[in-house]
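*Asks:* Everything below, folded, please.
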Amino acid sequence: MPYGGQTAGGDGLKIVPVIMAGGSGTRLWPVSRDMMPKQFIKLFDEAESTFQATLRRVGGPLFDTPIVVTSTDFRFVCAEQLKAIGMSAQIVLEPERRDSAAAAAVGAVLAGQRSADAVCLVLAADHAILDGAAFIEDCRLAAEVARTGRIMTLGVRPTRPATSYGYIAPGRPLDVHQAFALQRFVEKPDRETASAYLAEGYLWNSGNFITSAETLLAEMDRHAPAVTRAVRESVKAAVHDLDFLRLDPGSFAKAPKISIDYAVMEKTDRAGVLETSCGWSDIGTWDQIYDIKQKSLQGNVVEGAVTLIDTKDSLISSDGILTTVLGLDDVVVVTTQDAVLVAAKSRSGEVKDLVAKLKTEGRREAGEHLRNHRPWGWYQRIDIGDRFQVKHICVKPGGLLSLQRHHHRAEHWIVVHGTAEVTIDGVVKLYHENEAAYLPIGCTHRMHNPGKIDLKLIEVQVGSYTGEDDIVRLEDVYARS
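*Replies:* Coordinates of the predicted model:
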């Protein structure tokens, strides 16, 4: 894939977007969970996720092919969502989460391989931008300053004393309009301190950084050398896996788990800030979702099967289960198929603590949805009990499950939509709607959707153990063996 090149105006190298898409988004539980976090969910638009919206935003002539840094668990989701919007990217797989400093360094190293003069736009995949044109113009202006050796960040004029954002004190003006040297960078303060920052003219840190790859790596070498050392080693030893670049696990694990804010921005003397008016929100909590969504006359955000009486200034959302609220104000109520959140809107930032408690209790719902996505499609558990489990399975056209066997369970596959090509112990047979295949314990088997429509079936598992780890993969086109 060719990288680099001139901008449409010929005024320099294109900006390389480095999109960090490996976060878990636990503050938006139960909609966002470890196995399918908020950046891949359609929070605002029924057509696109925030990841897809971010990609579209950097798809114009000002930008080079994006670098997407994500988790191994999300590699096929990234690829599928890229394909759905007709875009390409260099997808890089982190063996484990090491926070934003390592992800930014990975992007800078790879961008530097494209061009020694590469300028990067480091941004998260889960933010909302209301004015895309203003954002692109801000990136162009910030890139001008970044080419002089600055690490630029986009600052946002605060609307309230938020405690979930970092704050920036602008210093002396730079040569570009609304651009300043960064006098002070501080991470999330308490409410009293945040109020003082508003009075003193501080800006919110949006977490969007524009910098040359050379400058970023030089400052990280200076302030966080263990991060860059581990990242360079992991990129050097990386291997290509299908269409992905898989970082070396041993090297990458040596990188300290630290954000780029703490690792660099609080320490560097080369930072600058450009005040943006692009309408930014990091949509990290339910109260932030509430702030930017359309409201009723009673100040409510209502989505799905919801009925209210004497309720105002609240966010009530349901993905299909009837949800009713009576006589409550300033609350968040979010209903999914397997979990319900009820919280004071003002305390929605503490949802991550609730998720942590659920994890200590061993609750599957803390990190997994009922619907689990796979490269070939998805499955959703319908019921589970002693010695049985029932699933709804969807295999997309061309999807091919691994050749596998189980030690502890037999399976029945009942086709309800489409056509299944089933292989059992080397024998291939087609099954149509209302037909069933029986897979005895220990047999080798796989399923393929040879058609042009989704294949849907009901799977009934029977045996002494029905866990996902009772899968022995013998062959897999998605390289999961």
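*Asks:* only C-alpha atoms for contact and neighbour calcs from this point on.
*Replies:* OK.
*Asks:* Please, where are all the helices along the stretch 101-250 of the chain?
*Replies:* 132-146, 191-199, 213-223, 225-236, 249-252 (DSSP state H, counting those that start in this stretch).
*Asks:* what's next to the longest one, contact-wise?
*Replies:* Contact partners of helix 132-146, identified using C-alpha atoms under 8 Å, 6 or more residues apart in numbering, comprise 15, 57-58, 62, 119, 121, 129, 152-154, 175-176, 179, 210-212, 274, 276-278.
*Asks:* If we use 7 Å, what do you get?
*Replies:* By C-alpha atoms under 7 Å, 6 or more residues apart in numbering, the list of residues contacting helix 132-146 from outside reads 57, 119, 152, 176, 210, 211, 212, 274, 276, 277, 278.
*Asks:* Mind putting the helices of the stretch 101-250 of the chain into CSV with distance to residue 379?
*Replies:* As requested, these are exported to CSV (distance: least, C-alpha to C-alpha, whole Å):
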stretch, distance to residue 379
helix 132-146, 36
helix 191-199, 44
helix 213-223, 41
helix 225-236, 34
helix 249-252, 29
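*Asks:* Next, the second sequence, to be compared with the first:
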Amino acid sequence: MGSNLIVPVILAGGKGTRLWPMSRSQRPKQFLALTGDLSLFQMTLKRLDDPSRYGKPVVVTNAEYRFLVAEQAQEAGIELEAVVLEPVARNTAAAIAAATLIAARNGPCLIHILASDHNITLDDAYLAAVDTAAAAAKAGRLATFGITPTSPATGFGYIEAGTEEKTGAHTVKRFVEKPSEDKAREMIASGNYYWNSGMFMFDSTVFTAECKVLAPDVFKAADASVSAARVDLDFIRLGEAEFSASPDISVDYAIFEKTRLASVVPSPIQWSDLGAWDAVWKESQADEAGNVSRGPVNLFNTRQSLVLSESMHVSVNGVEDAVVIATEDAVYVGKLSDAQDVGRVVKELMKNPKTAKLTEEHRTSYRPWGGYSSVLMGDRFQVKRLFVKPGKQLSLQKHHHRSEHWIVVRGTAEVQIGDTVQMLRENQSVYIPQGDVHRLSNPGKILLELIEVQTGSYLGEDDIIRLEDTFGRS
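*Replies:* Coordinates of the predicted model:
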């Protein structure tokens, strides 16, 4: 780093569940393909694949998502400069401060802060906004991108623009909290208010100086956490005790609403934070009846609706203004116009221990080596489908409370039990006694799929003693 290229910093640690049941805390919306073949995170990476403007991205996330970040970047063909792991959530101020210090290790640089879960059209208007923000940052300003409002949205904060600067950016008169609909209409009518997008551009030296003065506790914690950071495989783990000392505060409150250097770049771009299912509907290509559907879906006499299914067949008949989201283990049905109510549904689910897990995990869980799906669970037994990517292997491990039986249904498996290694092909099986050290690998070129039958007194995922692990897990 330290070149004339902009260093993009992507914030990818959010655990939002407003797009439940597809988005859950273990696989949130930034890692889902909601409007096309790529996930929102991958779409963000692709926007940055511009060597004339950008260097390699720095991604800030948490340990839980580190392999998702690395895997999806690899799938998108984008090389990352660094993946910075937050040990605890401390909002955006501390995350941005730490990432800025890391990005500027080799010298001052321009930094572009982006969310990982926004849907943005890459066109001339967007590139013009980026270039204007870069010019403002080079002039010593802390630039924020103000989206030209298309409706009196009450879910966004607003920025009131002041006088125009030489760069084409405007001074910031004030930031406005999420307004009522009437107030939003009034502000939009005035013509100088913009949605606060949460995207920023600044010179690392200017931001660091302002952070020291305006948010000294944030800067102290971020600086100490970077100094205490350790490299783990391809990841940078910030010091936990040091980072935890930071106030839990957004960069807007900590710095941008206090600084005299804030500028807003009017950005008439196609942008959505995809904050609810109605936003996904608006951002997707609808049919003649106004319907958006994906997956095994049939619609009859249905209008202005969103119907998505991951696996099960869904037929919808005679409805309007509906949203139907079907996953492997949960279905949400409601009015599309009431999509914001999903948050309340999730809160109710979280109150009940029997349903709280539905807000956290999918039936299919993904791991750096592949993943598994829960097929059937009973008293003292569980059936899973395992899938292992070509060339990948699980940790060398053992279980205190369960034995396992593996049946290969596709591909070739290399199985180590104790000191014995054997190869299994389709329709062959092996038994792993309780307590035996074992490892599963896929030496082939196609996906390995197995059926795993577990039996024992305790079948929780935490009954794993890892003796060796390629991915640095304990």
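*Asks:* before we move on, back to that, for residue 476 of structure 1, state which of the contacts of helix 132-146 of structure 1 is nearest.
*Replies:* residue 57 (34.6 Å; C-alpha to C-alpha).
*Asks:* Quick one: residues contacting the aligned residue in structure 2 for residue 234 of structure 1.
*Replies:* With TM-score structural alignment as the criterion, the equivalent of residue 234 of structure 1 in structure 2 is residue 225. Contacts for residue 225 of structure 2 (C-alpha under 7 Å, 6+ apart) come out as 238, 239, 240, 242, 243.
*Asks:* Looking at those residues, which one is closest to residue 92 of structure 2?
*Replies:* Set against residue 92 of structure 2, the nearest of those by C-alpha to C-alpha is residue 243 (12.3 Å).
*Asks:* ok, the closest residue to residue 425 of structure 2 other than its chain neighbours - contacts?
*Replies:* What sits nearest to residue 425 of structure 2 in space, not counting adjacent residues and going by C-alpha to C-alpha, 6 or more residues apart in numbering, is residue 412, at 4.8 Å. Taking C-alpha under 7 Å, 6+ apart, we find residue 412 of structure 2 in contact with 424, 425, 426, 442, 443, 444, 448.
*Asks:* Return the residue of structure 1 aligned against the first one.
*Replies:* Translated: residue 424 of structure 2. So residue 424 of structure 2 corresponds to residue 431, using TM-score structural alignment.
*Asks:* Relative to residue 174 of structure 1, how far out is its match?
*Replies:* Separation of residue 431 of structure 1 from residue 174 of structure 1 (C-alpha to C-alpha, to the nearest Å): 69 Å.
*Asks:* and what of residue 477 of structure 1?
*Replies:* 53 Å.
*Asks:* picking up where we left off before, quick one, which of residue 431 and residue 174 of structure 1 is more surrounded?
*Replies:* residue 431 (17 against 14; other C-alpha atoms under 10 Å).
*Asks:* Quick check, that one in contact with residue 417.
*Replies:* No - Residue 431 of structure 1 is beyond contact range of residue 417, at 10.3 Å (criterion: C-alpha atoms under 7 Å).
*Asks:* what touches both of those two?
*Replies:* Common contacts of residue 431 of structure 1 and residue 417 (C-alpha under 7 Å, 6+ apart): none found.
*Asks:* Surely residue 203 of structure 1 touches residue 165?
*Replies:* No - the pair residue 203 of structure 1 / residue 165 is not scored as a contact, 9.6 Å apart, by C-alpha under 7 Å.
*Asks:* Can you pick out the residue with more neighbours from those two?
*Replies:* More neighbours surround residue 203 than the other of residue 203 of structure 1 and residue 165, with 25 against 20 (other C-alpha under 10 Å).
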